[in-house]
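Undergrad: Build me a structure from this.
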Amino acid sequence: MSEPAVNSQIKDAVQTSTNWAMGFAPLDAGTPSSASRVSAGGAIAYDKATQAAALAVQDAADYQRNVMSISTTVQGKAMAMMLASGGLNEPALVAYAMALVSAFAAPIAAGLAAESVTKAVESFPKN
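TA: A predicted model of the protein is given here:
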């Protein structure tokens, strides 16, 4: 059984629309030489990259929020241990100090992550 023949006009139309959508077709005559066209493939890639970047920044903010919540809980527990023992005890003091350090480090880490994601999006080719 032979394959059905496809009309050459249909083949040309599909090839032309594919070339246009993917950005391979030349711009029309009369278009200023400074004009450029973003291909559909490039636009989709840019859209997906910016979505991924937005999720990365959101994850960094979630990380910061979670670390801050844990840090606050540890600080409260350490303070309760110090008050219950009637003075400074070493395990509570160490836990309190580590909680403070993590509370300071979380926003810095989230900020660095957001900054690197922003630089990656800015350097992404747009066409």
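Undergrad: hey, let's count contacts and neighbours off CA atoms from now on
TA: Fine.
Undergrad: before we move on, what SS does Pro4 have?
TA: coil (DSSP: H, G, I helix; E, B strand; the rest coil).
Undergrad: Could you tell me how many residues sit around it?
TA: When neighbours are counted by other Cα atoms under 10 Å, Pro4 registers 6.
Undergrad: One more sequence to fold, the one below, so I can look at both together:
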Amino acid sequence: MTDAVNSQIKDAVQTSTNWALGFATLDDGTPASSTRVSAGGVIAYDKATQAAALSVQDAADYQRNVLSISTTVQGKAMAMMLASGGMSEPALIAYAMALVSSFAAPIAAGLAAESVTKAVQTFPRN
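TA: Next up is the predicted model:
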């Protein structure tokens, strides 16, 4: 079945594949000290950094959403306290939980961004 394919076409496909994956040798005239980066490695690095950027963006969105919910809960709990004329236990618990979540959201987002940054920095580039 492979005999039906022209040998020049097979050679062209094999050569372009070798160059794309970084298996081909350097051309004559290229300094011996230069290294060749494979296109496959560059594409993989590009896709990994794009995924990392999306995960940092997701962490920021998570933080923004949690802080928005937390602020809403704090306002509702404060309204409950003012409406009841004192400190009601459910309102106090809701207020405390909203404060804790508003402190935890930036910490969680920061840890996520830090781990993503470390993953990108240690990603092999060749």
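Undergrad: Let me see the TM-score of these two.
TA: The TM-score (TM-score structural alignment, normalised by the length of the second structure) is 0.93; 126 aligned residues with a Cα RMSD of 1.4 Å.
Undergrad: any residues touching stretch 34-44 of the first structure, and which ones?
TA: 20-24, 27, 126-127 (Cα atoms under 8 Å, 6 or more residues apart in numbering).
Undergrad: For Ala61 of the first structure, see how far away the residue most central in space within the first structure is.
TA: Closest to where the C-alpha atoms of the first structure average out (Cα atoms, centre = their mean) is Ala53, at 1.6 Å. Per Cα to Cα, to the nearest Å, Ala53 of the first structure is found 12 Å from Ala61 of the first structure.
Undergrad: just Ala52 of the first structure next, same as before
TA: 14 Å.
Undergrad: Tell me who's in contact with the residue nearest to the centre of the first structure.
TA: Taking Cα under 8 Å, 6+ apart as the test, what Ala53 of the first structure contacts is 117-118, 121.
Undergrad: Highest neighbour count among these?
TA: In these, the most neighbours by other Cα under 10 Å go to Val117, 19 neighbours.
Undergrad: which stretches of the second structure form helices?
TA: 7-21, 39-84, 89-121 (DSSP state H).
Undergrad: Now Thr15 of the second structure: closest residue in space that isn't a chain neighbour?
TA: Ala24 (7.5 Å; Cα to Cα, 6 or more residues apart in numbering).
Undergrad: Report how many residues lie close to that neighbour.
TA: With other Cα under 10 Å as criterion, Ala24 of the second structure counts 15.
Undergrad: same question, Val56 of the second structure
TA: There are 20 residues near Val56 of the second structure, going by other Cα under 10 Å.
Undergrad: same thing with Ser71 of the first structure?
TA: Ser71 of the first structure has 23 nearby residues by other Cα under 10 Å.
Undergrad: Residue in the second structure paired with it?
TA: Ser71 of the first structure maps onto Ser70 of the second structure when the alignment is built from TM-score structural alignment.
Undergrad: ok, the contacts of Ala53 of the first structure vs Ser102 of the first structure, which is closest?
TA: Val117 (22.1 Å; Cα to Cα).
Undergrad: still on that earlier bit, for the contacts of stretch 34-44 of the first structure, give me a markdown table that also has distance to Ala99 of the first structure.
TA: Output for those, formatted as a markdown table (distance: Cα to Cα, whole Å):
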| residue | distance to Ala99 of the first structure |
| --- | --- |
| Trp20 | 57 |
| Ala21 | 54 |
| Met22 | 52 |
| Gly23 | 53 |
| Phe24 | 56 |
| Leu27 | 60 |
| Lys126 | 43 |
| Asn127 | 46 |
